[in-house]
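Peer 1: for reference, the sequence and a predicted model appear below.
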Amino acid sequence: MGVLTEGTALSWNEIVPICQVYRSYALSQLVKIFEKCRDYQGDSFLWGDELEFTLVHFDHSKKRVQLLLKAHEILPRLVETNKENHDDTPSIAWHPETCDFMIEGVPCEPYGFLPSYLNTVEANMTLRRKQAQEILSEQSDCEYIINMSAFPRYGQGQFIYSSAHDDLQEVTEQSIHYPDRLISPIHPRMKSSIVNSLARSQGPPLVHIPIFRDTSTPSPFQDLSFKGTKDFRDDHIHLDSILAGWGCCCLQVTFQAQSLTECLQVYDQLLPLTGIMLALSNACPIWRGYLTDIDSRYEVLFQTGDDRTPDERQRSTLNSRCSPAPFYLCDEHNHLNDISLDVDENVVSTLTKHGYLFSFDINIFYFVYETGMPSSLAHHFGHLFVRDPLVVIKESLHLEDDTSSYHFDNLNSTVWNSLRFKPPPLDDDKMGWRVEFRPMDIQITDFENASLSVFMALLTRVILTYGLDLTIPISQANENIVRAHHRDSVRHEKFYFRVGGDDGESSLMTINEIMNGNDKFAGLIPLVEKYLNESENINSDTRLTVGYYLSLMSKRAAGILLTDASWIRQFVMSHPAYKQDSVVSDEIQYDLMWKITQIANGHDTCPLLIQNRMKTNTHLNPE
């Protein structure tokens, strides 16, 4: 969710005059971080995951399911539950999200390096849902916490569970479909980031999503609620609110490296995988009650998170605040940064030249050693610092605490790239250099989410152990993300992937070839299997569990098992109430969401998503 600090959020008009001052504070803190932590050495490689959940209410008599605006009620209870936890049950950190139907759950302690931690991930994910479900069930047997990346009829009809539906148009965005009451009331950051983004961009977003054309879909299809607006397009769904994107849920995985050098290496090798893992995790084929021609939330995030002014949008050198990772960070990969982007050269100069200068008098020779930041990393931050702060808390503006990195962390956390490079905070000596892997849609089941998370964790170990080099030009990595959105991209698209050695050649490959291998590349899953076979101290339960996870990934890549998006699309198109017109009605949504709830809670099965024999024996604590 980002940095949450109590206080009064400044308006955009109040922020504009202090933008440069704020950035100077943030830069000063970044310099201090680098001076203090550049030589940080951790004991082991740590990692963790973040899950964003959706709260819903079922009305079984009317066959209706709606979003439940109750996060502000249950979050204090969840926080208190984990404060009172004194047994061996792992504690969970619960956080608010932008919308009041969303909550985020994160393990309080990171997973360790030992293989046995891999067998705790799924159990921990189940624990998180169980904690929230127990509180919801105290008041109603119709309220559920679910894993859903995008609520199918979000923004359409009476999609909010409430006793009144007469205030659908309110003042923050003047949206046709997304009312203010969706915004979480828990912290001023939530509403402030929306209001200030709108003010900076000089108007609300208008997102265009291509309709899925079925046999009875009107031609041209017209989203009549936007007919007559200047950006209206035939054959597209229109979304007119930041909340349309920020109301989506995702799975994020964060890795803490043992050193800065190792962290930069992990970042650069994960960057080419953002599009690949986005395709494998696709879970969003329905938008505002229509089947569309995209399968992921990420393009919607790109557009709704765009706070650029009209003039800035005319430039190709400044992307949306939510966009693919802009740069490789290691100097040896700088030649692959083939897209020109805006950079604050003063920031780059400060970071590269700042450091300790030592001169040694050896007879008449003088040697000056400069220990500033590596150039590529400095350019990454130079690009970050062209952004204005979106949220400024009045009481925290003029911090004089040398141990705080609040301003930098706040600026860094309001740029939502597919990867986030996270330096250690100044006030926590246990925290190291981290990489946050951000593209994946959340999956329906804990098993799927654990499979994706554990696969990524194992892949980082393969990268570090074998010195794997997956880097391709940034332009190709960006193109992969574009292709990943396309309908059924796992089975029908090809993606740029590195197949050469030192020459760094890339070619177009299917997801199946990338994951399972071909005659030019061993495949990511066989490389992970090789690593596991060479590893010691992996117990039988863990090996069995990981084997099931890799089997899911392998079969999904091969098209034997479906992505969540493909399964959802298939469910809708085979529903008896579906009229082949691309419309997902309340009844279809109800049956879909109830099926998902039953599958997630183990009361139903879905062989097209997860084969029935994939039953893991996971534990809350490593054994």
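Peer 2: Arrived safely, thanks for sending.
Peer 1: alpha carbons only for contacts and neighbour counts from here, please
Peer 2: Noted.
Peer 1: hmm, residue 63 is touching residue 592, no?
Peer 2: No - the pair residue 63 and residue 592 fails to qualify as a contact (C-alpha atoms under 8 Å) at a distance of 10.8 Å.
Peer 1: which one of these two is surrounded by more residues?
Peer 2: Using other C-alpha atoms under 10 Å, the more surrounded residue of residue 63 and residue 592 is residue 592, with 19 against 14.
Peer 1: from residue 369, how far off is that one?
Peer 2: Here the criterion is C-alpha to C-alpha, to the nearest Å. By it, residue 592 lies 63 Å from residue 369.
Peer 1: hold the first one in mind and look at this next one:
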Amino acid sequence: MGLLSQGSPLSWEETQRHAEHVRRHGILQFLHIYRAVAERQKDVLKWGDEVEYMLVAFDHEHKKVRLSLTGEEVLYTLQEKGERVNPNHPTLWRPEYGSYMIEGTPGQPYGGTMSEFNTVQDNMRKRRQEAASVLKEDEALCTVTSFPRLGCPGFTLPECEPTPVEGGASKSLFFPDEAINKHPRFSTLTRNIRHRRGEKVVINVPIFKDKNTPSPLIETFPKDDGEAAKAAKPDHIYMDAMGFGMGNCCLQVTFQACSISEARCLYDQLAPICPIVMALSAAAPFYRGYVSDIDCRWGVISASVDDRTREERGLEPLKNNHYRISKSRYDSIDSYLSECGEKYNDIDLTIDKEIYEHLVKEGIDHLLAQHIAHLFIRDPLTLFEEKIHLDDANESDHFENIQSTNWQTMRFKPPPPNSDIGWRVEFRPMEVQLTDFENSAYVVFVVLLTRVILSYKLDFLIPLSKVDENMKVAQKRDAVRQGMFYFRKDICKGGNAVVDGCGPAQNGKETDAEEYTLMSIDTIINGKDGVFPGLIPILNSYLENMEVDVDTRCTILNYLKLIKKRASGELMTVARWMREFIANHPDYKQDSVITDEMNYSLIRKCNQIAQEKAECPELLGVGFKKIKHSGNKTSSF
């Protein structure tokens, strides 16, 4: 969760007064970093994952499950027993937005050898066991993307009432401030997004229309001052707080590149992959006690932090603001960074022209300058009194203030000042999965893809407007089986004999419009004769050409098998499995409503699967067992 400064948070009015100061010095800090490390080469591949977890408390007697607001205490205990005792502890724990959430990462980054893939699931399992060991009886650590009854009455333990009156951080009708992490960053972010926007955030998710779902579905809200009635749409699930987005869980991967140019290449090449992997990892079909008609959290979280004013959203003429801004600050990227990507930058890019000209004058190239100048059209959302005046040559808090609150599908990350960390790229669209095996599979798939992109010089670039269209399709219900996605037909620049079925365009005269076509996820991942070679076959080809020990090869093939079968529809996504679980629950009345008992049954089953106490062939295949390493033997499914 981005920058976590300590100190005294300023009010929105005070923060706004310092906005230009933060932007100006943020740019100076970026320039100091750039001058120091722009020519840096030969950093080794390092990478790491971030898994977000929810803490839940089961009430078996009353068949309820609630979110346990003990995240801060659990985090403190884990840190005291781990990194504060041993700097080389294998796991690290960090706070997240919800007071029922924590985030776990490996204690040290993974390295560049293939054998590192063998340790990913073991480390994730260590994290789960470590956190579970400090929980109370009937509490559990869950990797569920969205808690189905988040925002319903009594969804927290202890039970807390929402605070819709002025003075509350979110003023939500549904989400109590006690469910927000107590670190001042989080409540300040929540309050300042609302203040900057001039009203509460508005999230409307289409309801899944089942046999007995009211049509139209129109809710009334007690304690509403009229804002909710005006904002809520018929046949939609209405939500009104940052917690409905940032209170969800995700899975992210960060890579260190060997140079700035390699980082820019990976940033671009992975951007078209984002909607594909998001659809593949879909795990969020339920919101505020209802079955929705979407499978992914992305649009929900985007709306939950949308601080744009009515002017910036184009609803009123520009008067007090500088720009019309087409997207929330949590959305897909708006420009490629490499020269290869420049011709595909077909989205109108809103930039701060003064910042752009300053950067260009200081020697920053056009593509990187416009990227930074686009990020810096945003205001800082939090500022701490102790962090206003900084040493720009040795600190980067003002740069990170803006950078870390542009939550996009990809993030381009300059090295911190005076560190041995290199240029990095963060891959951000994945939904967290129920089991350590699944999460490991998705992480390894993406990491392996980066190696293949660089080794085979693959080219996935298509116009960014098409990537945006793919992002919309990816969130739809059952997009893996039903959706069609724009994807590049010839991904091998000039052909690559190593990749079967990959070759140059006929006569080398392919036009832009012919470079890409609509494909299914199955075709993109698994390939289709005469259409596309498939990412899994390309990864298999790469493995065959690498010296990989048997143990590692078996581990990777297990992971790729899961991805392959999810893409083909042979195995369900988590979202589809959850839908079927609720649809088949004896209490479900085909009215799109998820009751306490149905939620209890679902989360309990999720926990049993995650703890490997229950098999789930629909998700994991028949006879799935955890991967164990013993010599060269690896179990498979």
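Peer 2: Nice, thanks for sending it over. Treat the numbers as computed from the prediction; the structure is a model and nothing was measured.
Peer 1: where does the TM-score land?
Peer 2: Taking TM-score structural alignment, normalised by the length of the first structure as the basis, the two superposed chains have a TM-score of 0.93; 598 aligned residues with a C-alpha RMSD of 1.9 Å.
Peer 1: show me where the stretch 401-550 of the second structure has strands.
Peer 2: 407-408, 410-413, 424-431, 485-488, 516-519 (DSSP state E, counting those that start in this stretch).
Peer 1: where in the first structure does the first one align, residue-wise?
Peer 2: So that's strand 407-408 of the second structure. Aligned by TM-score structural alignment, strand 407-408 of the second structure corresponds to residues 416-417 of the first structure.
Peer 1: ok so residue 284 of the second structure is a helix residue?
Peer 2: No - counting by DSSP: H, G, I helix; E, B strand; the rest coil, residue 284 of the second structure is located in no helix; its state is coil.
Peer 1: what is the neighbour count of it?
Peer 2: 29.
Peer 1: again, but for the one 5 residues further on
Peer 2: The number of residues packed around residue 289 of the second structure, counting by other C-alpha under 10 Å, is 22.
Peer 1: wait, it sits on residue 146?
Peer 2: No - between residue 289 of the second structure and residue 146 there is no contact under C-alpha under 8 Å: 10.8 Å.
Peer 1: the aligned partner of residue 573 of the first structure in the second structure: what's it in contact with?
Peer 2: With the correspondence set by TM-score structural alignment, residue 573 of the first structure lines up against residue 583 in the second structure. Counting by C-alpha atoms under 8 Å, 6 or more residues apart in numbering, residue 583 of the second structure makes contact with residue 590.
Peer 1: how about the one 5 residues further on?
Peer 2: The contact partners of residue 588 of the second structure, by C-alpha under 8 Å, 6+ apart, come to 582, 594, 598.
Peer 1: distance check, the nearest residue to the second one once chain neighbours are set aside against residue 141 of the second structure.
Peer 2: Residue nearest to residue 594 of the second structure in three dimensions, not counting chain neighbours: residue 289, with 5.0 Å by C-alpha to C-alpha, 6 or more residues apart in numbering. Using C-alpha to C-alpha, we find residue 289 of the second structure at a distance of 21 Å from residue 141 of the second structure.
Peer 1: sorry, back to before: mind putting the contacts of residue 588 of the second structure into CSV with distance to residue 547 of the second structure?
Peer 2: CSV is the format used below for the contacts of residue 588 of the second structure (distance: C-alpha to C-alpha, whole Å):
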residue, distance to residue 547 of the second structure
582, 46
594, 50
598, 49
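Peer 1: can you tell me which of those has the most neighbours?
Peer 2: Within the contacts of residue 588 of the second structure, neighbour counts (other C-alpha under 10 Å) peak at residue 594, which reaches 25 neighbours.
Peer 1: please pull up the equivalent of that residue in the first structure.
Peer 2: Aligned counterpart of residue 594 of the second structure in the first structure: residue 584 (TM-score structural alignment).
Peer 1: cool, residue 138 of the second structure as well?
Peer 2: Applying TM-score structural alignment, one finds that residue 138 of the second structure aligns to residue 142 in the first structure.
Peer 1: shouldn't its match be in contact with residue 61?
Peer 2: No - checked against C-alpha under 8 Å, the pair residue 142 of the first structure and residue 61 is beyond contact range at 11.0 Å.
Peer 1: which of those two has more neighbours?
Peer 2: More crowded of residue 142 of the first structure and residue 61, by other C-alpha under 10 Å: residue 142, with 13 against 6.
Peer 1: assign the aligned partner of residue 218 of the first structure in the second structure to helix, strand or coil.
Peer 2: Under the alignment by TM-score structural alignment, residue 218 of the first structure pairs with residue 214 in the second structure. Following three-state DSSP, we place residue 214 of the second structure in the coil state.
Peer 1: for burial, what's the neighbour tally of the closest residue to residue 214 of the second structure other than its chain neighbours?
Peer 2: Nearest residue to residue 214 of the second structure in three dimensions, chain neighbours excluded: residue 591, at 7.3 Å (C-alpha to C-alpha, 6+ apart). Using other C-alpha under 10 Å, the number of residues around residue 591 of the second structure comes to 16.
Peer 1: and residue 591 of the second structure, helix, strand or coil?
Peer 2: Here residue 591 of the second structure is recorded as coil under three-state DSSP.
Peer 1: now do the contacts for it.
Peer 2: Contacts of residue 591 of the second structure by C-alpha under 8 Å, 6+ apart are 209-214.
Peer 1: try 7 Å
Peer 2: 210-213 (C-alpha atoms under 7 Å, 6 or more residues apart in numbering).
Peer 1: and the gap between it and residue 287 of the second structure?
Peer 2: For residue 591 of the second structure, the distance to residue 287 of the second structure (C-alpha to C-alpha) stands at 14 Å.
Peer 1: next: residue 119 of the second structure.
Peer 2: Between residue 119 of the second structure and residue 287 of the second structure the computed distance is 34 Å (C-alpha to C-alpha).
Peer 1: excluding its backbone neighbours, what's nearest residue 424 of the second structure?
Peer 2: Of all residues not flanking residue 424 of the second structure in the chain, residue 256 sits nearest, at 4.3 Å (C-alpha to C-alpha, 6+ apart).
Peer 1: hang on, the earlier thing: who touches both of residue 63 and residue 592 of the first structure?
Peer 2: With C-alpha under 7 Å, 6+ apart, residue 63 of the first structure and residue 592 have no common neighbours.
Peer 1: ok, and the closest non-adjacent residue to the aligned partner of residue 423 of the second structure in the first structure?
Peer 2: Under the alignment (TM-score structural alignment), residue 423 of the second structure pairs with residue 433 in the first structure. With sequence-adjacent residues excluded and distances taken as C-alpha to C-alpha, 6+ apart, residue 433 of the first structure is closest to residue 423, at 4.9 Å.
Peer 1: in the first structure, what stretch matches the helix ranked longest in the second structure?
Peer 2: Taking DSSP state H as the criterion, the second structure has its longest helix at helix 436-456. Mapping helix 436-456 of the second structure onto the first structure (TM-score structural alignment) gives residues 446-466.
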